[in-house]
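J.: next one to model:
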Amino acid sequence: MIANLRLGYRVAALLVALPGGLLLHGLWRLLRRPSPWPRRFLAAVAHIVGARVRVLGTPCAGNVVFLSNHLSWIDILAIAGATGSAFVAKGELRGVPLVGWLCTLNRTIFVTREDRLQVTAQIDRLRAAIATGQPVTLFPEGTTGDGTTLLPFKAALLAALDPPPPGVVVQPIRLDYGEAADLAWVGEEPGLAHALRVLRRRGRFAVTLRLLTPFDPAAAGGRKAIAAQARAAIVDAG
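T.: From the prediction side, this is the model:
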């Protein structure tokens, strides 16, 4: 009963925040000004669902590709709020109620890693996004982990950085949910079930973003070396 009341309260808060965010975003677009409102709205959504985001380190402010470990869809809310980043995310996320639509607000690039016939097109889309100068985040594990073990990094999409656009750097991010590691979205749990579990959860939980030392991808020596260097930095920060 109490959990359902908590769910109702959080959904109501989201529905209240949404029109204001859309109105302000539309106004900025009408004035042809860069809109800060998707970033601020996604940060507000993270707060509503219970996340209290702590940022350690300084995010690069443009011409940057963030490479992060991946725990759940909450990662997107937290990283977007802290950095203004767009994302490369698995295609299944598009179909998650509300979450998928929120991702589109921040120009998420949805990919299907299993579809090898589309890899080249996906790399081209990613390279074009990086070239705009907006920060872009990839989750090179290719799926979500349990928060205790860092999975191998898949380097296929990092071909967009081999060679990198001029001036682009890579900045690794280590995400940590602390005592809320049970919120990791792993196994066969459906997306809607996971979203409802988060919204019904009691209390708040800490999400720590460790913004690690950026490096030049051109000096790393190719996509596999970029993946290895970023993964090693995230492991060392654990």
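
J.: going forward, measure contacts and count neighbours with C-alpha atoms only.
T.: Will do.

J.: quick one: residues contacting the nearest residue to Ala51 once chain neighbours are set aside.
T.: Nearest residue to Ala51, sequence neighbours excluded (C-alpha to C-alpha, 6 or more residues apart in numbering): Phe205, at 5.1 Å. Phe205 makes contacts with 50-52, 177, 179-180, as judged by C-alpha atoms under 8 Å, 6 or more residues apart in numbering.

J.: tell me the buried residues within the residues you listed.
T.: 50-52, 177 (16 or more other C-alpha atoms under 10 Å).

J.: so which of those residues is the closest to Val198?
T.: Closest approach between the buried ones among the contacts of Phe205 and Val198, by C-alpha to C-alpha: Gly50, at 8.2 Å.

J.: so what does the longest helix along the chain touch, helix or strand wise?
T.: In the chain, taking DSSP state H as the definition, the longest helix is helix 2-30. In terms of contacts (3 or more C-alpha pairs under 8 Å, 6 or more residues apart in numbering; DSSP states H and E), helix 2-30 is packed against helix 37-48, helix 191-200.

J.: of the ones you listed, which stretch is the most buried?
T.: Stretch with highest mean neighbour count among those: helix 37-48 (a mean of 22; mean count of other C-alpha atoms under 10 Å).

J.: let me see the contact set for the spatially most central residue of the chain.
T.: Among the residues of the chain, the one closest to the centroid is Ile76, at 3.0 Å (C-alpha atoms, centre = their mean). Ile76 makes contact with 87, 103, according to C-alpha under 8 Å, 6+ apart.

J.: next one: it from Phe87, what distance?
T.: 8 Å (C-alpha to C-alpha, to the nearest Å).

J.: so Arg113 sits against Gln122, correct?
T.: No - in this structure, Arg113 is not within contact of Gln122 by C-alpha atoms under 8 Å, at 9.1 Å.

J.: who has more neighbours, these two?
T.: Gln122 (21 against 18; other C-alpha atoms under 10 Å).

J.: this one as well, want them side by side:
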Amino acid sequence: MAAEALRTDQRISPWGWPLIAVRLTVLLTWLIGCLLLHHLVALFSTPNPIPRLFLRGAGMIAGLRVRTHGKRTDERTFLLSNHVSWLDIPALAGSTGTAFVAHEGLARVTLLRWLCKLNDTVFVARERRTSVAEQVRQVRDALTESGALTIFPEGTTSDGTGTLPFKSSLLSALEGDAGVAVQPVWLDYGTETPAIAWIGEESGLHNALRLLARVRPIHLDVHLLTPLSPDERADRKRMARAAHSAIARARAGQHRTPPVTE
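T.: This next block holds a predicted model:
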């Protein structure tokens, strides 16, 4: 991306690069330690909690400070969340223990695919309509194995000031399955949202480096909203509309319940 395409507030200051170097070093050390622990714990525990621990720690190293409002249901849970930044992933994994549904483009990067698979990520190709049935099967299997699975139904990141329309195809996996709770999630970065969001012409790599260069912490409120009712779950399109509306209502009311965890 050409430098002139960046907004002024998207440029990395000269003093930001040393902070990036320090954080990347700490992240690498944390990754190596967690990988060793992951293989040890795998001998005794299934599912393995270490990938979620790694993501939570990675978010903290990047400057993320999460407050969780509400609780994930105790049963198998499908979380439908708005999407602002790559930081959404460590925040949700750390606060709910969820795995994720991700676009198959990530799977083309060998290291990212390997790391995502450790956290039981399901890769899908939304643009290939012929593969929906197989993707629905994968989602059902992942829910059984992980207990919680998150999808970002906007299909991309947004500027956080609104919620893009929700895509509903993968919600077919939940039709007729009353044993899985469907819970909307609103991720709120507050007044810092425009500075955090990954949108426009900015590359993913530049966005990641820019956030790692921040001196100020990044505060995020994770709002686990009320699960959808049986009527709201009648079909996949109704689920998508109901979850979208729940997040929009929370945003409009600036929903502020006392945090459950820090």
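
J.: returning to that earlier point: pick the one among the contacts of Phe205 of structure 1 closest to Pro97 of structure 1.
T.: Among the contacts of Phe205 of structure 1, and counting by C-alpha to C-alpha, the member closest to Pro97 of structure 1 is Gly50, at 18.2 Å.

J.: skipping adjacent residues, who's closest to Ile74 of structure 1 in space?
T.: Ala46 (6.8 Å).

J.: so the equivalent of Asp221 of structure 2 over in structure 1: helix, strand or coil?
T.: When structure 1 is aligned by TM-score structural alignment, Asp221 of structure 2 is paired with Thr208. When classified by DSSP: H, G, I helix; E, B strand; the rest coil, Thr208 of structure 1 comes out as strand.

J.: Glu145 of structure 2 versus the counterpart of Ile109 of structure 1 in structure 2, what's the distance?
T.: For Ile109 of structure 1, the aligned residue in structure 2 is Val122 (criterion: TM-score structural alignment). The spacing between Val122 of structure 2 and Glu145 of structure 2, counted by C-alpha to C-alpha, is 11 Å.

J.: structure 2: matching residues for stretch 40-57 of structure 1?
T.: Aligned by TM-score structural alignment, stretch 40-57 of structure 1 corresponds to residues 53-70 of structure 2.

J.: what does that stretch rub up against?
T.: By C-alpha under 8 Å, 6+ apart, the list of residues contacting stretch 53-70 of structure 2 reads 23, 26-27, 30-31, 34, 87, 89-91, 93-95, 211-212, 214-225, 257-262.

J.: strands of the stretch 101-250 of structure 2, residue ranges please.
T.: Secondary structure of the stretch 101-250 of structure 2 (DSSP state E, counting those that start in this stretch): strands at 122-124, 148-151, 180-188, 218-224.

J.: nearest approach to Lys71 of structure 2 belongs to which of the ones you listed?
T.: Using C-alpha to C-alpha, the nearest of these to Lys71 of structure 2 is strand 218-224, at 5.9 Å.

J.: give me every residue that touches the corresponding residue of structure 2 for Arg10 of structure 1.
T.: Under the alignment (TM-score structural alignment), Arg10 of structure 1 maps onto Arg23 of structure 2. For Arg23 of structure 2, the contact set (C-alpha under 8 Å, 6+ apart) comprises 61-62, 212.

J.: repeat that with 10 Å
T.: Arg23 of structure 2 sits next to 17, 29, 58, 61-63, 209, 212-213 when contact means C-alpha atoms under 10 Å, 6 or more residues apart in numbering.

J.: and which of these is nearest to Ile199 of structure 2?
T.: Among these, and counting by C-alpha to C-alpha, the member closest to Ile199 of structure 2 is Leu209, at 14.5 Å.

J.: give the equivalent position in structure 1 for the closest one.
T.: In structure 1, Leu209 of structure 2 lands on Leu196 (TM-score structural alignment).

J.: can you check Val136 of structure 2 too?
T.: Match for Val136 of structure 2 (TM-score structural alignment): Ile123.

J.: what's around its match, how many residues?
T.: 18.

J.: residues in contact with it?
T.: Ile123 of structure 1 touches 111, 129, 156-161, counting by C-alpha under 10 Å, 6+ apart.

J.: quick one: which of those is nearest Gly100 of structure 1?
T.: Val111 (12.9 Å).

J.: surely the closest one touches Thr120?
T.: No - here Val111 of structure 1 lies out of contact with Thr120, judged by C-alpha atoms under 10 Å, at a distance of 11.1 Å.

J.: more neighbours, these two?
T.: Val111 (23 against 14).
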